[in-house]
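Novice: got a structure for you, letters missing:
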């Protein structure tokens, strides 16, 4: 049935639930499980990011912030690995940086994923209410099936 399952994780409990469902699907079908997390881009203006007045910051500051965001994304993968039983499952991991919905859809295409299994709400609930959730965007734009888990 499934050969390739993409599971975006962000450290949220919804993502952990989705990962457990995906692990069960993978065990039943001998599919490869692809864990993915996305670190968003750092802002172009540190002052606006911190709620202050607009002040541009140096490329070095931006690189440090980007590295910190990637490290936090890496922690989401580590947390996900601790949340589910992967015995007998081939698991691959990827960390990307950019816009989550776009990169999840792109990664699914690149992998030829049969299905994306993801949480219905992630760590950015408030932002999702304003701009639309990542899972909503992915479910409407992905070329493969999308299973959302609450």
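Specialist: Arrived safely, thanks for sending. Everything numeric here is computed off the predicted structure, so don't read it as measured data. Numbering: from 1, shown residues only.

Novice: all contacts plus neighbour counts: C-alpha atoms, from now on.
Specialist: OK.

Novice: these two touch, right, residue 9 and residue 116?
Specialist: No. Judged on Cα atoms under 8 Å, residue 9 makes no contact with residue 116 at a distance of 11.1 Å.

Novice: Is it correct that residue 38 is in contact with residue 96?
Specialist: Yes. Residue 38 is within contact range of residue 96, at 4.8 Å (criterion: Cα under 8 Å).

Novice: what touches both of those two?
Specialist: 70, 103 (Cα atoms under 8 Å, 6 or more residues apart in numbering).

Novice: for comparison:
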């Protein structure tokens, strides 16, 4: 049924990531699908200013840390390594997830989410934004 499953992960949110991955790995095993992990780092004004001033190493440090954590995450999954890959993007999580889903032709996006609270009601959440704007099916795991 699924050939390509995108799992947006936040390496700082271990429980959300673990829950989403548990479902994605289960579905990937059933369907012999590939799993793509995506971690999106926000672009802050500090990073933009550091580039403007000639300090690109700030972005590199964030990327290096994210890549180390993603490699460890990939190694922990109970899937053949050729069926798992990862990438890092900079920008809005909702937008980068949509772009990535399209580029890998994802059949499904599996994302972890917390129980909604007042802040997500007022500001929205990444999961709700993805559900609203994705062009493919989205499984929200709590």
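Specialist: Thanks, I have it. None of the values given here were measured: they were computed from a predicted structure.

Novice: In terms of secondary structure, what does whichever helix in the first structure runs longest contact?
Specialist: Longest helix in the first structure, counting residues (DSSP state H): helix 59-83. Contact partners of helix 59-83 of the first structure among helices and strands, from 3 or more Cα pairs under 8 Å, 6 or more residues apart in numbering; DSSP states H and E: helix 13-29, strand 32-39, strand 91-97.

Novice: how about a cut-off of 7 Å?
Specialist: strand 32-39 (3 or more Cα pairs under 7 Å, 6 or more residues apart in numbering; DSSP states H and E).

Novice: So which residues make contact with the strand it packs on?
Specialist: With Cα atoms under 7 Å, 6 or more residues apart in numbering as the test, strand 32-39 of the first structure has contacts from 3-10, 26, 69-70, 73, 77, 89-98, 100.

Novice: Which members of those are classed as buried?
Specialist: Buried members of these, counted by 16 or more other Cα atoms under 10 Å: 4-10, 26, 69-70, 73, 77, 89, 91, 93, 95-97, 100.

Novice: Where in the first structure does stretch 28-43 of the second structure fall?
Specialist: Aligned by TM-score structural alignment, stretch 28-43 of the second structure corresponds to residues 26-41 of the first structure.

Novice: Just the buried positions in that stretch, please.
Specialist: Buried residues in stretch 26-41 of the first structure (16+ other Cα under 10 Å): 26-27, 30-39, 41.

Novice: what's the closest of the residues you listed to residue 63 of the first structure?
Specialist: Nearest to residue 63 of the first structure among the buried residues of stretch 26-41 of the first structure: residue 41, at 10.1 Å, using Cα to Cα.

Novice: Can you name the residues that contact that closest one?
Specialist: Applying Cα under 7 Å, 6+ apart, the residues contacting residue 41 of the first structure are 66, 97-98.
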